[in-house]
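S.K.: heads up, no residue letters with this:
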């Protein structure tokens, strides 16, 4: 392997995981640790910020900043990236559409013909289901929130409620959850001393505070969003005991449609919600497994009437 090819291979390895031991790099490249050190020096001279730490637990890692290293992709990875960029051209995150189109054009220029044909075939045969009028999320807001989650750093922002009222919030972010239609930030509200979900499209001017924190017992962010979007806003909350495992039932009713809580290995409880009995009855009669409607009483009566109607038919 000549020097140029070896340097590209070294960059590829440094991109593939957070840190490498020098001996592992040498073994992968078929060279000596001394040659690894010389190659790292060459890459640094070209502007790549490669950090090194000696001793036990040390090694080499690609640091932030500097020049963007060449992205080396396998065939399957290149096709996956191209298809993902096509999907991103219709995203609800502002600013991403044009960036995705630009990146897709650059990738298209360097794709081998055989891969370009694969991407074109997928694009020609795939149609995206219309999403309706969905709120747009500011890309820079999303990046700031994601940075706070990653770095465990507090954030301040202005928040607009459903009614239009605005307030200043100081939070400790845990995770961003995308439901397929909307983006939510799950965070601990410092002033209210409680966990909250915030619609990202209603967040403005987020600022990282520099304050670090630790969570003793954080909630499941997906479950919290499911509760906040699938149950809390509605007038009628149904409770149904289902004689099947929670994991099995959750695959049938994903987050956003219902909250699934295990009782034991073979039984779970569903909570579904709506503003009228009709939609709840329609959901409940689709359950595959034996079940019991625990409440409210008027829903139990409506399910019995529906069942009798089916028998009579």
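M.R.: Perfect, thanks for sending it. Here the structure is a predicted model, which means the values were calculated and not measured. Numbers count the residues shown, from 1 in each chain.

S.K.: rest of the way, CA atoms for contacts and neighbours
M.R.: Noted.

S.K.: what's the lengthiest strand in the chain packed up against?
M.R.: The strand that spans the most residues within the chain, counting by DSSP state E, is strand 166-178. For strand 166-178, the packing partners by 3 or more C-alpha pairs under 8 Å, 6 or more residues apart in numbering; DSSP states H and E come out as helix 139-151, strand 153-160, strand 183-189, helix 221-230.

S.K.: I'd like those laid out as a markdown table, including mean neighbour count and distance to residue 15.
M.R.: Converted to a markdown table, these look like this (neighbours: other C-alpha atoms under 10 Å; distance: least, C-alpha to C-alpha, whole Å):
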| stretch | mean neighbour count | distance to residue 15 |
| --- | --- | --- |
| helix 139-151 | 17 | 19 |
| strand 153-160 | 20 | 25 |
| strand 183-189 | 23 | 29 |
| helix 221-230 | 20 | 29 |
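
S.K.: may I see the ones you listed arranged in a markdown table, with distance to residue 60 as well?
M.R.: Listed next are the helices and strands packed on strand 166-178 as a markdown table, based on distance: least, C-alpha to C-alpha, whole Å:
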| stretch | distance to residue 60 |
| --- | --- |
| helix 139-151 | 21 |
| strand 153-160 | 26 |
| strand 183-189 | 34 |
| helix 221-230 | 34 |
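
S.K.: buried residues, the longest strand of the chain. List them.
M.R.: 169-177 (16 or more other C-alpha atoms under 10 Å).

S.K.: what do you get for stretch 24-41?
M.R.: 25-26, 29, 33, 36, 39-40.

S.K.: now for these, which pair is the farthest apart?
M.R.: 29 and 40 (12.8 Å; C-alpha to C-alpha).

S.K.: about what we covered before: and the angle for the longest strand of the chain with helix 139-151?
M.R.: Strand 166-178 runs at 70 degrees relative to helix 139-151, counting by axes from the mean of the first three to the mean of the last three C-alpha atoms, to 10 degrees.

S.K.: below is an additional structure, to be compared with the one above:
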């Protein structure tokens, strides 16, 4: 007796079926059944459902271009599944410049704390994201290279994630230069500038540091308190 397929399993199968058909083209039901380890009868029902499924358009109604479509004659006469129209899966994500930089910075921080092979996956994702053309939103001066827009931000975020102390030289807005050892707490961005909120051991108090004023930051082996 065939084990019943739950709704979640059907959804996962449909999500896998669409890219497979886009890559391999028209495929017989039996071949798909073998590939996805499912009964041919269940697969036919899912394909028929796919032929009337879609994503509502801007008017929140379904037009022909908002629906998947299949070659019904090929299915009924030759038992072949042929997608003739797909929706949504062809859409390319669009990010603003600020969103792209934030995602890339986050991925680069993850590279410092993730084990292999997850670290390599994060690195590849950052490289792919760097090739995405952002939506123009007036965010001038934001780097979209595979490297961090500011290596200091990546290092500071890494120290926060690892709960490690930081040591750096700090140049205040008045021009004074001091050496600080801190427990980094969080990073915040106000407009374009980044700020590090931390407990400063040299002042024995909480301080907010402008990231642009931080020079030669080093992550220490000591754990942050």
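M.R.: Everything's here; your move. Source: prediction; values computed, not measured.

S.K.: overlay the chains and give the TM-score.
M.R.: Scored against TM-score structural alignment, normalised by the length of the second structure, the superposed chains reach a TM-score of 0.41; 114 aligned residues with a C-alpha RMSD of 4.1 Å.

S.K.: wait, residue 40 of the second structure sits on residue 29?
M.R.: Yes - with contact defined as C-alpha atoms under 8 Å, residue 40 of the second structure counts as touching residue 29 (6.2 Å).

S.K.: how about residues contacting stretch 116-129 of the first structure?
M.R.: Residues from elsewhere that reach stretch 116-129 of the first structure, judged by C-alpha atoms under 8 Å, 6 or more residues apart in numbering: 79, 82-83, 86, 108.

S.K.: out of the helices and strands packed on strand 166-178 of the first structure, which is closest to residue 263 of the first structure?
M.R.: That would be helix 221-230 among these, by C-alpha to C-alpha, at 15.9 Å.

S.K.: I'd like the next helix or strand past the closest one.
M.R.: Downstream of helix 221-230 of the first structure, the next assigned helix or strand under DSSP states H and E is strand 236-242.

S.K.: and that following strand, what does it pack onto?
M.R.: Using 3+ C-alpha pairs under 8 Å, 6+ apart as the test, strand 236-242 of the first structure ends up in contact with strand 267-274, strand 291-295.

S.K.: thought residue 148 of the first structure was touching residue 210?
M.R.: No - if you go by C-alpha under 8 Å, residue 148 of the first structure and residue 210 don't touch, sitting 9.2 Å apart.

S.K.: find residues that contact each of those two.
M.R.: Joint contacts of residue 148 of the first structure and residue 210 (C-alpha under 8 Å, 6+ apart) are residue 154.

S.K.: could you find the closest non-adjacent residue to residue 154 of the first structure?
M.R.: residue 172 (4.7 Å; C-alpha to C-alpha, 6 or more residues apart in numbering).

S.K.: likewise for residue 210 of the first structure?
M.R.: In space, residue 210 of the first structure is closest to residue 153, 5.9 Å off (C-alpha to C-alpha, 6+ apart).

S.K.: measure the one you found to residue 188 of the first structure for me?
M.R.: Going from residue 153 of the first structure to residue 188 of the first structure by C-alpha to C-alpha, to the nearest Å gives 12 Å.

S.K.: ok so, going back, surely the residue nearest to residue 154 of the first structure is in contact with residue 153?
M.R.: Yes - here residue 172 of the first structure reaches residue 153: they are 6.7 Å apart, a contact under C-alpha under 8 Å.

S.K.: could you measure from the residue nearest to residue 154 of the first structure over to residue 240 of the first structure?
M.R.: Taken as C-alpha to C-alpha, the span from residue 172 of the first structure to residue 240 of the first structure is 34 Å.

S.K.: same question, residue 263 of the first structure
M.R.: From residue 263 of the first structure to residue 240 of the first structure the distance is 12 Å (C-alpha to C-alpha).

S.K.: so between the two, which is more surrounded?
M.R.: Per other C-alpha atoms under 10 Å, whichever of residue 263 of the first structure and residue 240 has more neighbours is residue 240, with 20 against 15.

S.K.: name the nearest residue to the more buried one, ignoring sequence neighbours.
M.R.: residue 293 (4.5 Å).

S.K.: do I have it right that that neighbour meets residue 300?
M.R.: Yes - using C-alpha under 8 Å, residue 293 of the first structure is in contact with residue 300, at 5.7 Å.

S.K.: overlap in contacts, these two.
M.R.: With C-alpha under 8 Å, 6+ apart as the test, residue 293 of the first structure and residue 300 reach no residue in common.

S.K.: show me the strands in the second structure, by range?
M.R.: With DSSP E as the criterion, the second structure has strands spanning 27-28, 69-70, 80-81, 83-85, 164-171, 177-189, 194-200, 205-210, 214-223.

S.K.: quick one: end-to-end length of stretch 277-295 of the first structure, please.
M.R.: 12 Å.

S.K.: repeat that for stretch 81-101 of the first structure.
M.R.: End-to-end span of stretch 81-101 of the first structure (C-alpha to C-alpha): 12 Å.

S.K.: the strands of the second structure into JSON lines, with extra columns for distance to residue 152 of the second structure and mean neighbour count?
M.R.: Shown next, in JSON lines, are those (distance: least, C-alpha to C-alpha, whole Å; neighbours: other C-alpha atoms under 10 Å):
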{"stretch": "strand 27-28", "distance to residue 152 of the second structure": "52", "mean neighbour count": "16"}
{"stretch": "strand 69-70", "distance to residue 152 of the second structure": "50", "mean neighbour count": "21"}
{"stretch": "strand 80-81", "distance to residue 152 of the second structure": "53", "mean neighbour count": "23"}
{"stretch": "strand 83-85", "distance to residue 152 of the second structure": "47", "mean neighbour count": "16"}
{"stretch": "strand 164-171", "distance to residue 152 of the second structure": "11", "mean neighbour count": "20"}
{"stretch": "strand 177-189", "distance to residue 152 of the second structure": "11", "mean neighbour count": "17"}
{"stretch": "strand 194-200", "distance to residue 152 of the second structure": "10", "mean neighbour count": "20"}
{"stretch": "strand 205-210", "distance to residue 152 of the second structure": "11", "mean neighbour count": "16"}
{"stretch": "strand 214-223", "distance to residue 152 of the second structure": "7", "mean neighbour count": "15"}
